[in-house]
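Peer 1: coords below, sequence missing:
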């Protein structure tokens, strides 16, 4: 059950980050970006910031969205996308 919750929250986090940055990669892409964004947030803000640790709080979701936005910006820079 926790894997399903991680995937659903990851999808929500990835979708929110893609809306903020203006990128859209589809269902699977958003889910992967959300989960990787949670890992980035856990690394940047400490281990308790990630929803992957099991505790889903509003702040863990916010931190994960920030991590996913950072990840999308890095991917955009690597791909050569210009941010307006």
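Peer 2: Received, thanks. In this text the structure is predicted, and so the values were computed from the model without any measurement.
Peer 1: make it CA atoms for all contacts and neighbour counts henceforth
Peer 2: Noted.
Peer 1: would you map the helices across this protein?
Peer 2: Applying DSSP state H to the chain gives helices spanning 2-21, 27-45, 58-79.
Peer 1: comparing these, which comes out most buried?
Peer 2: Among the helices of the chain, helix 27-45 has the highest mean neighbour count (mean count of other C-alpha atoms under 10 Å), at a mean of 21.
Peer 1: this is the other structure I want to compare:
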């Protein structure tokens, strides 16, 4: 996947995580959360035995799951 596709996946996943968990954030915050979520999903989901198709939609789904996990832990640590 190209860099533009990764940016789009990060933006969409970050925005979806924000919608799911609530809160506010801008374009860069959503991008950062989505990209970190993709890394988290790549590390966590296979260890849980969860394998999602490696196509564009599958990348968005897994990155969103990872972003939700990341935001949940981040907010628990920050107490927000």
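Peer 2: Noted; the coordinates are in hand. The structure presented is a predicted model; accordingly, all values stated were derived computationally and were not measured.
Peer 1: got a list of what the nearest residue to residue 21 of structure 2 once chain neighbours are set aside touches?
Peer 2: Closest residue to residue 21 of structure 2 apart from its sequence neighbours, by C-alpha to C-alpha, 6 or more residues apart in numbering: residue 68 at 7.2 Å. Under the criterion of C-alpha atoms under 8 Å, 6 or more residues apart in numbering, the neighbours of residue 68 of structure 2 are 17-18, 20-21, 37.
Peer 1: Throw those residues into CSV and include distance to residue 73 of structure 2, thanks.
Peer 2: Output for these, formatted as CSV (distance: C-alpha to C-alpha, whole Å):
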residue, distance to residue 73 of structure 2
17, 13
18, 14
20, 14
21, 12
37, 11
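Peer 1: and of those, the nearest to residue 6 of structure 2?
Peer 2: Distance to residue 6 of structure 2 across the contacts of residue 68 of structure 2 (C-alpha to C-alpha) is lowest for residue 37, with 11.7 Å.
Peer 1: I'd say that closest one and residue 72 touch.
Peer 2: No - look at residue 37 of structure 2 against residue 72 with C-alpha atoms under 8 Å: they stay out of range, at 11.0 Å.
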